[in-house]
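Q: Need the 3D shape of this:
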Amino acid sequence: MYNNILSETSDSITTITINRPSKLNALNKETIEELHTAFAKAEEDTDVRVVIITGSGEKAFVAGADISEFANFSEEQGAELARKGQELLFDYVAEMGTPVIAAVNGFALGGGLELAMAAHFRIASDNARMGLPEVSLGVIPGYGGTQRLPQLVGKGRAMEMIMTAGMIDANTALEYGLINHITAQEELVPLANKLGGKIMRNSPMAIAAAINAVNAGYENGVDGFDTEIEEFGGCFGTEDFTEGTTAFLEKRKAEF
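A: Alright, predicted model coming up:
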């Protein structure tokens, strides 16, 4: 079904694996389109409660974009590449109501780090290396990197990472707040599944509302507090709210 990715669902968790090991899982146009399709299917499937995105092999999550595809692009083509990629994949992932965990196994560079940053949070293997090396190629991050990296690590650290085109290791990424947890390579996907299990104990409606409210705080011209108030009120009209509050009062576990 897919040429560049694998997607499998088990126990309400969809795991999407970028599967181009010979190219260190680099993102080309086809891979971005396939990823959009897989994420959209997971978002539309009410049985899917969590999505994990990772890379195949032990070397790389995604080692960047496939530079050979756009080395001869014009200014207009370059802008369109960034615009279409952001709409189709990076913004789409960030705005999903289904929680997305990035399990960063190895190198996450350029578009790879941008994909990890579009996920709702990130965990990494202890051999992970992260960076935005675009300025070394005479270009800048174009899939949201200049916006999401400062949101996650602060302006000064983001500026340094972008301007030096350097890589940081997993421990530094943890210190910066870029990732939430470090673990051994073989424990990475099991940890993602464990975190997914914790998420799945809670109301999927409330989680989608919370994602929307948190994201609103980073949107220009949007008052995140107003969004929170609207989403909070909206929860009161859901079956999940009735079940959650009833279960609490009856001293039992809620069944969402």
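
Q: For the rest of this, base every contact and every neighbour count on C-alpha atoms.
A: OK.

Q: Name the residues that touch the host helix or strand of residue 182?
A: Counting by DSSP states H and E, the element that carries residue 182 is strand 181-183. Here strand 181-183 makes contact (Cα atoms under 8 Å, 6 or more residues apart in numbering) with 122-126, 170-171, 174, 191.

Q: For those residues, which two are the farthest from each other?
A: Pairwise distances across the contacts of strand 181-183 (Cα to Cα) peak at 17.0 Å, for the pair 171 and 191.

Q: can you count the residues close to the residue lying closest to residue 218 once chain neighbours are set aside?
A: Spatial nearest neighbour of residue 218, excluding adjacent residues (Cα to Cα, 6 or more residues apart in numbering): residue 224 at 7.8 Å. By the measure other Cα atoms under 10 Å, the count of residues near residue 224 is 18.

Q: need the contact list for residue 224.
A: Residues near residue 224 by Cα under 8 Å, 6+ apart: 213-218.

Q: Mind checking which of those are buried?
A: 213, 215-217 (16 or more other Cα atoms under 10 Å).

Q: structure for this one too, so we can compare:
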Amino acid sequence: MAYETIKVERGQVGIITFNRPQALNALNTQMARELVAALEELELDDGVFAAVLTAEGDRAFCVGADLKERKNMTRAEMKKQRELFVRAFEAVVNFPKPLVAAVNGYALGGGCEFALGCDFIVASEKATFGLPEVGLAIIPGGGGTQLLPRIIGRARAKELIFTGRRIPAVEAYRLGLVNYVVPPEELMTRTMAIMQEIVQNGPIALQQAKRAINLGLELDLHTAFALEAQCYNVCLATEDRDEGLRAFNEKRKPVYRNR
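A: Coordinates of the predicted model:
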């Protein structure tokens, strides 16, 4: 598929790049459609073990919805666009492979929610995070009210959402919102180094570990242990598991084939 508002690179580490820097990578209808398609494309590609979500330019990761596009829409058109946007946010959250956000510049509103929907965030020192929706008399609608409390705790999330406050990367790190803060020029280098650590491992195991963590956190401990056992057994029946054991005994690096 040809993309106009995003860029897609394929390999063991797939890379999806928001590509509307002139609009601070604001989310419009086309970008939402293309993001959903790109995530599906990388999900179905067995050669992609994990992925990065990032953005073109150094001013913004994504500043949320493109309000210039929305200003002339009817209520019916906005409702239809809203349904599409929800699909895009859910596509990020439900992507079954490891997905890491590399954030430089503003990550506001929906942009912050896209980052929150990833498995973790690597942030530039220039990154700024915020959910300012209450200032427009709405609430975060891309998972922010659900994801942020789960990451930094209920009280801190309420403070950030109720005030609409923007926070710099160093404060986001202190709150546990991001895993790393790096100089802007090192953002992708550091991110890709972390991704190489990830993709040297079994791709099916990575997917099952993600599934066990994400679903298990919503369950009681007894049920979560049963889920973990189920995910473990999926791995046990794969050719990659056999290759991992062979490689260990032969004292070599395994060659995983995602099967």
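
Q: neighbour-wise, which of the contacts of strand 181-183 of the first structure leads?
A: Ranked by neighbour count (other Cα under 10 Å), those have residue 124 at the top, with 35 neighbours.

Q: To which residue of the second structure is that residue aligned?
A: Aligning on TM-score structural alignment places residue 124 of the first structure opposite residue 123 in the second structure.

Q: Surely its match is in contact with residue 168?
A: No. Between residue 123 of the second structure and residue 168 there is no contact under Cα atoms under 8 Å: 9.8 Å.

Q: From the contacts of strand 181-183 of the first structure, which land in helices?
A: Mapping those onto helices (DSSP state H) picks out 170-171, 174, 191.

Q: I figured residue 120 of the first structure was touching residue 103, is that so?
A: No. Using Cα under 8 Å, residue 120 of the first structure is not in contact with residue 103, being 11.2 Å away.

Q: Between these two, which has more neighbouring residues?
A: Neighbours were counted for residue 120 of the first structure and for residue 103 using other Cα under 10 Å; residue 103 has more, 30 against 17.

Q: Going along the chain from the host helix or strand of that one, find the next helix or strand for me.
A: Element membership for residue 103 of the first structure (DSSP H and E) is strand 100-104. Note on strand 100-104 of the first structure: by DSSP H and E, the next helix or strand toward the C-terminus is strand 107-109.

Q: how big is the offset of that following strand relative to the second structure?
A: Overlaying the second structure shows strand 107-109 of the first structure at a mean distance of 0.2 Å from the equivalent residues (mean Cα distance after the TM-score superposition for the first structure).

Q: same for the host helix or strand of residue 91 of the second structure, what does it pack against?
A: Residue 91 of the second structure belongs to helix 75-93 when assigned by DSSP H and E. Counting contacts by 3 or more Cα pairs under 8 Å, 6 or more residues apart in numbering; DSSP states H and E, helix 75-93 of the second structure is packed against helix 29-44, helix 110-117.

Q: which strands and helices sit next to the last one?
A: The contact analysis (3+ Cα pairs under 8 Å, 6+ apart) places helix 110-117 of the second structure against strand 60-62, helix 75-93, helix 144-152.

Q: Now tell me what touches the helix or strand harbouring residue 212 of the first structure from outside.
A: Using DSSP H and E, residue 212 of the first structure falls within helix 204-216. Contact with helix 204-216 of the first structure is made by 49, 95-99, 222-225, 227-228, 231-232, 235, 238, 240, 256, as judged by Cα under 8 Å, 6+ apart.

Q: which residues sit in contact with residue 61 of the second structure?
A: The neighbourhood of residue 61 of the second structure, defined by Cα under 8 Å, 6+ apart, consists of 18, 24-25, 54-55, 103-107, 111.

Q: Fine by me, we can end here.
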